[in-house]
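here is a sequence with its predicted model. Questions after.
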Amino acid sequence: MVNDKSGKAAEQSQLALDFVQFAVESGVLRFGEFKTKAGRMSPYFFNAGLFDDGAKMGRLAGFYAKAILASGLAFDMVFGPAYKGIPLAATVAVELARLGRNVPFAYNRKEAKDHGEGGTLVGAPLKGRVLIIDDVMSAGTAARESIALIQAAGATPHAIAIALDRQEKATENGRDVAHSAVQYVRGELGMQVCTIAKLADLLQYLAHSGGGDEMKAHHQRVVAYRDRYGVEDE
């Protein structure tokens, strides 16, 4: 049993490192100086919108699906919050089916449609335990909006899958708080969170990438940022 757990942990760690490398090579994960929504100057930036062709989206969906299945999450369908979550939910549902886990999917519109089928929800009816698919989680605001939609439809918001957990303090009313958005969703909203990779995986990648002085400099800046804004590991 110990060996099984150890083996699964190693597989998940390798999946996370492979994802970080893929994100860097795709130009989705960049290093430099970027201002976050919280007003912090971050030494790295993750923009899932730059997974912008079929090959990248296919690989991204594969990472999501493998992480979700490896996590052992129980769910009955997937939901993609508008707008970035829409292609994510669709492609992840396709990949899950390819891996033998066929589930329905749905998504929402930002504005209600007043003709045709109408309403704000598209796709399969929301029911059972719903897994929300999104890119990152900054303050948990998008999660709360999705939760409200799912509950209003009579379903259960059960878990959230995201690509990258920044593992940093969230902000409330312009002030840093001790917990991250992921910790808030787990602790206060009572939902499970599945992540493909975390800040810790990014640091491990930078430390062992063999990229020379440039990567060492990026590693030092990300470590300094974590020391200032990071939270205790979930």
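Perfect, thanks for sending it. Residues are numbered from 1 along each chain as shown.

please make it C-alpha for all contacts and neighbour counts, starting now.
OK.

tell me which residue lies nearest the centroid of this structure.
When Cα atoms, centre = their mean is applied to the chain, the residue found nearest the centroid is I162 (1.3 Å).

hmm, S138 and that one touching each other?
No. Counting by Cα atoms under 8 Å, I162 stays clear of S138, with 10.9 Å between them.

okay, buried residues for the top helix by length along the chain please.
The single longest helix within the chain, with elements called by DSSP state H, is helix 2-25. Going by neighbour count (16 or more other Cα atoms under 10 Å), the buried part of helix 2-25 is Q12, L15, A16, L17, D18, F19, V20, Q21, F22, A23.

against that first model, consider the following:
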Amino acid sequence: MSALREDFIRFAVECGVLRFGEFVTKAGRTSPYFFNAGLFNDGQSLGKLADYYAETLLQSGVGFDMLFGPAYKGIPLVAAVSMALAKKGRNVPFAYNRKEAKDHGEGGIIVGAPLKGRVVIIDDVISAGTSVNESVGIIRKSDAVPSVVLIALDRMERSGKDDALSEFSAVQEVQKAHGLTVLSIANLDDLLGYLEKAGTTEALNRYRKAVKAYRDKYGAMN
């Protein structure tokens, strides 16, 4: 686990964005942890989150020309990440979509810079891949190239319902379906690594075994 990944996990825990307990996921599973990026809901925490996104993207070495944020969570994220990149010396345009087309003014569903070149899709997580699938369609329709998806946390768990589990995670399925690179600031293995290191903290240590058992049961193929 890199220092950046470990620091991000710690930051998410301290902000109450990454929580431990019993939570029911969209797939109906009882998860021992829950990540809600919507709780980065003030200027300071959103700004720091954007720095993690920007640094992850720059450290990856992938080429890109602009950013795209899918409605709705991707809208504040893409604006914040664009500003964070500019502070690091990489000034790139960004755009986002509306859920419904506007029939007056500039019209259409795209707000911001014209979609062109190699586009990075900025989102919080990939659950079912629906948001990414829609974003890829929008970008390609504009003759731009969706090249990278950048998310905050990769849960690394098999997609589907318990009675019909896929061998792959939603992230892996997006990669296979669209030929995209998916980057994450951190993933479930990083979370486990953090819990191992924080093992002397009783409040966190009691969740370590539960998270590991969840990973063993639902973890996707590497």
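Perfect, thanks for sending it. What you are looking at is a predicted structure, and each value in this text was computed from that prediction instead of being measured.

return the closest of the buried residues of helix 2-25 of the first structure with respect to G85 of the first structure.
For the buried residues of helix 2-25 of the first structure, the residue nearest G85 of the first structure by Cα to Cα is A23; the value is 17.5 Å.

picking up where we left off before, counterpart of the residue nearest to the centre of the first structure in the second structure?
Applying TM-score structural alignment, one finds that I162 of the first structure aligns to I151 in the second structure.

its match belongs to a strand?
Yes. Counting by DSSP: H, G, I helix; E, B strand; the rest coil, I151 of the second structure is part of a strand.

how far away is it from N133 of the second structure?
Going from I151 of the second structure to N133 of the second structure by Cα to Cα, to the nearest Å gives 14 Å.

same deal with V174 of the second structure?
From V174 of the second structure to N133 of the second structure the distance is 8 Å (Cα to Cα).

more crowded one of the two?
Neighbour count, other Cα atoms under 10 Å: between V174 of the second structure and N133, V174 has more, with 21 against 13.

the more buried one contacts A128, doesn't it?
No. Applying Cα under 8 Å, one finds V174 of the second structure not in contact with A128, separated by 9.0 Å.

between those two, which contacts overlap?
Taking Cα atoms under 8 Å, 6 or more residues apart in numbering as the contact rule, V174 of the second structure and A128 touch no residue in common.

is it true that L50 of the first structure touches V28?
Yes. With contact defined as Cα under 8 Å, L50 of the first structure counts as touching V28 (5.5 Å).

the two - which one has more neighbours?
V28 (18 against 14).

counterpart of that one in the second structure?
So V28 of the first structure corresponds to V17, using TM-score structural alignment.

for the first structure, just list every one of the helices.
So, for the first structure - with DSSP H - the helices run 2-25, 54-71, 85-98, 141-152, 181-187, 199-208, 212-229.

tell me which of those helices sits nearest to V122 of the first structure.
It's helix 85-98; of the helices of the first structure, that one is closest to V122 of the first structure (Cα to Cα) at 10.0 Å.

and for that closest one, what span of the second structure is it aligned with?
With TM-score structural alignment as the criterion, helix 85-98 of the first structure aligns to 74-87.

so which bits of the matching stretch are buried?
Neighbour-count burial for stretch 74-87 of the second structure [16+ other Cα under 10 Å]: G74, I75, P76, L77, V78, A79, A80, V81, S82, M83, A84, L85.

out of these, who's nearest D163 of the second structure?
G74 (31.4 Å).

show me what contacts that closest one?
F68, Y96, I122, D123, D124.

how about the residues you listed, which pair is most distant?
Taking Cα to Cα, no two of these sit farther apart than Y96 and D124, at 14.3 Å.

more neighbours, these two?
Y96 (26 against 21).

how about that one: what's its closest non-neighbour residue?
Setting aside the residues directly before and after it, Y96 of the second structure is nearest to G69 in space (Cα to Cα, 6 or more residues apart in numbering), at 4.7 Å.

count of neighbours near the one you found?
Counted with other Cα under 10 Å, G69 of the second structure comes out at 25.

again with V119 of the second structure
Neighbour tally, V119 of the second structure, other Cα under 10 Å: 25.

how close does the aligned partner of Y214 of the second structure in the first structure sit to R98 of the first structure?
With TM-score structural alignment as the criterion, the equivalent of Y214 of the second structure in the first structure is Y225. As judged by Cα to Cα, Y225 of the first structure and R98 of the first structure stand 39 Å apart.

L131 of the first structure too?
In terms of Cα to Cα, L131 of the first structure sits 18 Å off from R98 of the first structure.

then T120 of the first structure?
28 Å.

coming back round to it: OK, contacts around the residue nearest to the centre of the first structure?
Y64, I133, D134, D135, V136, M137, V193, C194, T195, I196.
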